[in-house]
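>>> no sequence for this one, just the structure:
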C-alpha cells in the first residue's frame, strides 16, 4: 500500500501541468494515468514487502491444503506412528486428518499393555447409553464416567478387527479395574459381554472396516454361550460385514459355525486365509463349512491355507477352481500333500492368472506335479518354495524361470553348512543367464568369480543383490572388485551374508566404494549390508561414503520379493 502523502503529491503534479480545464470525458483517462504513475512510483517499495511475505505465504499454504491432499500425504505415514502423532499435534485441521489413520489399526501400534488398555478405554467411552446400561445390568459397572465424551468417534475409523486381540485387551482392561478377577468363569463371561458390546458398536458405526481376524482360544470360549462370541449374530453385522475385503479364520471350536454364517454374509472377499485345527480335532463338517466359504466368493484374489491335514486337503483345494479366473496368489503352509487327488491338482493348474505361489514347510511335495504346475503358471512373478524334503528341486526352479520369462524377483536359498557348497548349481545359473534380463531382485547362494561376473553383465536392471560368500578372504575381495567394476548403474542395495569368521582387506572395500562414487549420482549405491560381521572401521567407512548399513524403508525388496527357498533339515 502506498502512503496518503504520495497520493496528494501525484494529484498536484497533474494540476500543475494542466493549462486548460479538465473535460468530464477525460476523467477516466486521468484516473487510469494516475494509477499507472502510482504503480510505477511504488513498485520498489512493494517489492521488498512481497519478498518478506513469500515465506509466510508458502507456510500458510501447507496449513490450507484440501482435505483430500492431507489424507493422501498422511497415508504415506501409515507405519510411522511417531510422525502421525506429531502431525496430529500441529493444529485442528492436521489433527482431523491424522487421527483416522492413527486409529485404523490402533492395537498394532508400538506400546505396552497399558497403552492398549488406554486405547480400549476410548472405545468404551464411545458406547451408547443403552449399551452401558446393558453392561451395568451384567455386573460390569466399572465403566468410565459418561461426562467426558471423546473428541472423535474412534470406532468409526477402525479398519482391522482382530477378535483375539480385542478379547485379550478386554481381559487386560477388566483386570485393571477395581473388581479385578473374582473367579475365572465369571471373568470370562464379563469379557465376553464387554467384547460383544464393543463389536456391536463397531458394526453399527464403522465406515472403514476392511479386515477381520478371527482367532479364538477354544479353552476359554467353551465356557461362553455361542451368542456371545459368534459375531455374525451381533446387531449390525449383517450390514457391516458384506464390505469386508480380508478375512482370516483361525481356531477349532468356532470355525464351523463362523464359516457357515460368514459364507452367507461375506461374498466379496479379496483375501481369504483359513487356518485349520490340529489333525486330532479336525472333522469333515469343519472342512465342509470352509468349502462353502470358498465357493461363496465372487472375486477372490488371494487364498491361503495353513495346517490342513492330508485327509481333507483335496476337499479344500477342489473348490479353488470356482474362483480360478480371479485368483492371483496362493499360499500353502504346514500342509501335508500326501494322497492329494488328481482333481485337486487340476484345480491348482486352472489358476492360469496366478502371479504368486508360495509353498512353505509342506510335506510330501513330490505328490504334486510340480512340472505341470510350472508349465501352467506362465504369468508367475512371485514364487516361494521352502519344503521339508532334503532334496533341492532345481528342475522345478528352472521350469519356473524358463516358463515365466517375466520374473523380476528371484531368490534361492540353501539352508545348509556354508562349506558344503562352493558354487551355484549350473542348472539354476544357466537359467538366470538365459532368462534373467528383467530381474530387479536377486538372492543366490555362493557364487564363484566367474558366475558373479556373468550375472552382473546379464542383469542390467538389477536393483538389489544378495549372496553368500565362502570362508575365504581372497574370494570376498574378488567379489568386491567385481561388484565395483561390473555392477549395473541401477544397483542400489547389496547384502553379503556369511561373513562371521571372515577377514578381508578393507582396502578392497574402499576401492569398491570409490569405483561406485565415480558413477552417476542418480544411480549411486545406497546400501551395503554385511551380515554377521561387526567392525567399527567399516561403519566409519560407510558413513564417510554416505552409504547405509541397513535397508531403507523404500527398498525394492519390501515392495515385492520373489523367494525360492530350499531347506535341508
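All right, it came through fine. Keep in mind it's a predicted model, so treat the numbers as computed, not measured. Numbers count the residues shown, from 1 in each chain.
>>> Please count neighbours and contacts with C-alpha atoms only from this point.
Fine.
>>> right, and the helix or strand after the lengthiest helix in the chain?
Secondary structure of the chain per DSSP state H: the longest helix is helix 27-63. Per DSSP states H and E, helix 27-63 leads on to helix 67-75 as the next helix or strand towards the C-terminus.
>>> And that next one, what does it pack against?
Contacts defined by 3 or more CA pairs under 8 Å, 6 or more residues apart in numbering; DSSP states H and E place helix 67-75 against helix 92-102.
>>> List of residues touching the helix it packs on?
Under the contact criterion CA atoms under 8 Å, 6 or more residues apart in numbering, helix 92-102 has outside partners 63, 67, 70-71, 74-75, 78, 81, 84-85, 87-89, 154, 157.
>>> put this beside the first:
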C-alpha cells in the first residue's frame, strides 16, 4: 500500500526523501523523471543543483541555460551568426533557479568543451553555430561566460557553495571577467554558506586583488587551497583581521608548498579559531623549523592529510605525529625507488604507533616492507582506500610477488577502493584472491605490467566476476606503453555486467590526491 502511494504521489514528503537519497546518482535521477509528474518535479531540481560537476561529455545543458538570455544578450550573440536552434523554444522549468553549487573553473571548462562540440565539429552539416572569421573564439566564449553568470544573477539563485578554483593562467581573462561580474553584484553571494578558494597556480596580481576583494566583501571564507609559490601572496589573508578568516576558515590545504624560510605559521594557526582540517600534500622542507612552529602551537593541529616525497628528519616526523597523529586520516608517499629503506621502515613504525585512524593509504614506489603490511593490519578497522604501486623498480616482479603473497590476509572485510599497480604472475595473484576472498571491494583497479606475460583476466573472471566480489572494476594490461583497457572490450564489459559488475575505464577511476583532499571535508 505504501509503495503504491509513493508512486501515485500521495506521500510527496516521503517521496522527496527517497529521491534525494539518489542525489549524486545521476542515472537513477534521470530514471525518476520518467515515473510521473511529481517525481519529475522532485528530481529535476536535484539534477540541476550542480550540473557543471556532473561527469559527462554532453554539455548541451548550457544551451538550456541560454534560453533564459534577455533580448540584449541575444542580440550580441547574433553577431556570431548563431543558428536559431541554439536557443530552446521552450523549457518546462526555470533551470537556472535550481543551481546551488558553482565552481568557476568547472564553468570555464564546461563552456570550453561545449564550444568545441558546438563550433569545432569538422562536418559542416553539424555546424549549427558559425563564427565570423574576423571575430575570435575567445570573445565568443567570453560572452557566454558573462551571459551565464548574468542569467544566474538575474534569477537571484540561492547559492549554497561558490568555489573560486584557479588551475592555470591561460584562463586569466575569463577569471577576471567572472570575478568582476560577481563583485559588481555582491547580492549574488550574499546568502551562500560556503566560499572556497583553491589557487593551484595563478600569481597574477589582478586576479589576486579581485579574489581578496571578493573574500573581504563576503567575509565567510570556509576553505582555502594554496600551492607552489603563491603562499607568500596570501599570508595577509590568513593573518589580517580584515577578512574575518579567524572565525570562518575551517580547512586549509597546502599543495606542493616550499616551507623553507616561512617562519610565521604558528601565528597563522593560533589565530584561526574554527580550523578543523589541515592537509599537507607533497610539500617540501617539513624539517625542524617547520615542526617546531607546529609544536609551539597552543591549539590542536588537526592534520587530516599528509602526503610526502621526502623525509628531511625522521625525528621531526615523530614530533609531528605525536602532536597530530590521532587526527591523521589520509597518508601517502612517493619516494624515489632507491630511497633509504631504513627511513621507510621507521616511517611505517611511527604510523603504527601514532596514527591509528588512517582511512586513505597510498604507497607509491612500494618496496614490500613487512612493517607496511603490519600498518595495514593495524589500521584496517578504519581503512577505506588503499593504493599500492611499484612502478620504477628493477625487481618489480619480486616485489609484486611479496605484495600479492602478503596483502590479501591483511585487508578489512570491506574496502571502498583498492588500486594495485604491479607486475603480476598468475600464481601470486591466485594466492591474493584466495587470501582476500572474505573482502568485498566496491571499486577495484588493477594495472598489470605484463611485459610479454599472459593476462590475468581469466583469474579475474573466475575469482571476482563469478563470485561478485566487487561492484566496479577497472583493469588494464600495460605492456611497454601499449595499454589494453578492459573497458574498451565491449563483449567483456557486457559479460561482467551480467554479473552486476560495472567495468570502468582505469585512468578515469584513479583517485587524484589533489581532488581527493579538496573534496574530503
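Received it, and whenever you're ready, just let me know what you need. Keep in mind the model is a prediction, meaning the values are calculated, not measured.
>>> How close are the two chains, by TM-score?
Between these two chains, after superposing, the TM-score reads 0.69 (TM-score structural alignment, normalised by the length of the second structure); 458 aligned residues with a CA RMSD of 4.8 Å.
>>> quick revisit: which of the contacts of helix 92-102 of the first structure lies closest to residue 117 of the first structure?
Of all these, residue 154 has the smallest distance to residue 117 of the first structure: 14.4 Å, by CA to CA.
>>> gap between the corresponding residue of the second structure for the closest one and residue 148 of the second structure?
Residue 154 of the first structure maps onto residue 95 in the second structure, with residues paired by TM-score structural alignment. The spacing between residue 95 of the second structure and residue 148 of the second structure, counted by CA to CA, to the nearest Å, is 12 Å.
>>> okay, and the common contacts of the two?
Shared contacts of residue 95 of the second structure and residue 148, defined by CA under 8 Å, 6+ apart, comprise residue 65.
>>> List only those of the contacts of helix 92-102 of the first structure flagged as buried.
70-71, 74-75, 84, 87-88, 154, 157 (16 or more other CA atoms under 10 Å).
>>> Which two of those have the greatest separation?
The span of those, defined through CA to CA, is set by 70 and 154 at 18.8 Å.
>>> Near residue 36 of the second structure, how many residues? Count them for me, please.
If you count neighbours by other CA atoms under 10 Å, residue 36 of the second structure ends up with 12.
>>> what's the answer for the one 3 residues further on, then?
Other residues near residue 39 of the second structure come to 22 when the count uses other CA under 10 Å.
>>> Trace it over to the first structure, please.
Taking TM-score structural alignment, residue 39 of the second structure has residue 94 as its aligned residue in the first structure.
>>> any idea how far residue 327 of the first structure is from its match?
In terms of CA to CA, residue 94 of the first structure sits 39 Å off from residue 327 of the first structure.
>>> Surely residue 495 of the first structure touches residue 529?
Yes. Counting by CA atoms under 8 Å, residue 495 of the first structure touches residue 529, with 4.5 Å between them.
>>> Give me the distance between the two termini of stretch 105-112 of the first structure.
15 Å.
>>> which residues are contacting it?
Identification of contacts with stretch 105-112 of the first structure by CA under 8 Å, 6+ apart yields 81, 116, 119, 158-161, 165.
>>> Mind checking which of these are in helices?
Using DSSP H, 81, 116, 119, 165 are the members of the contacts of stretch 105-112 of the first structure that sit in helices.
>>> Just the buried residues of those.
Listed as buried from these are 116, 119, 165; burial here means 16+ other CA under 10 Å.
>>> CSV for the residues you listed, including distance to residue 385 of the first structure?
Shown next, in CSV, are those (distance: CA to CA, whole Å):
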residue, distance to residue 385 of the first structure
116, 37
119, 40
165, 31
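>>> Residue 345 of the first structure: what's it in contact with?
By CA under 8 Å, 6+ apart, the contact list for residue 345 of the first structure reads 317, 368-369.
>>> Write the ChimeraX selection for whichever of these are buried.
Buried members of the contacts of residue 345 of the first structure, defined by 16+ other CA under 10 Å, are picked up in ChimeraX with:
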select :317,368
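>>> picking that back up, I figured the match of residue 154 of the first structure hits residue 65, correct?
Yes. Residue 95 of the second structure is within contact range of residue 65, at 6.9 Å (criterion: CA under 8 Å).
>>> What is the burial count for the closest residue in space to residue 313 of the second structure that isn't next to it in sequence?
Ranked by CA to CA, 6 or more residues apart in numbering and with sequence neighbours excluded, the top spatial neighbour of residue 313 of the second structure is residue 287, at 6.2 Å. By the criterion of other CA under 10 Å, residue 287 of the second structure has 17 neighbours.
>>> distance of residue 287 of the second structure from residue 104 of the second structure?
With distances taken as CA to CA, residue 287 of the second structure is found 36 Å from residue 104 of the second structure.
>>> Then residue 189 of the second structure?
Note on residue 189 of the second structure: its distance to residue 104 of the second structure, by CA to CA, is 13 Å.
>>> Looking at the two, which has the bigger crowd around it?
For residue 189 of the second structure and residue 104, the more surrounded residue by other CA under 10 Å is residue 189, and the numbers stand at 23 against 20.
>>> A strand includes residue 111 of the first structure, no?
No. Read with DSSP: H, G, I helix; E, B strand; the rest coil, residue 111 of the first structure is coil and lies in no strand.
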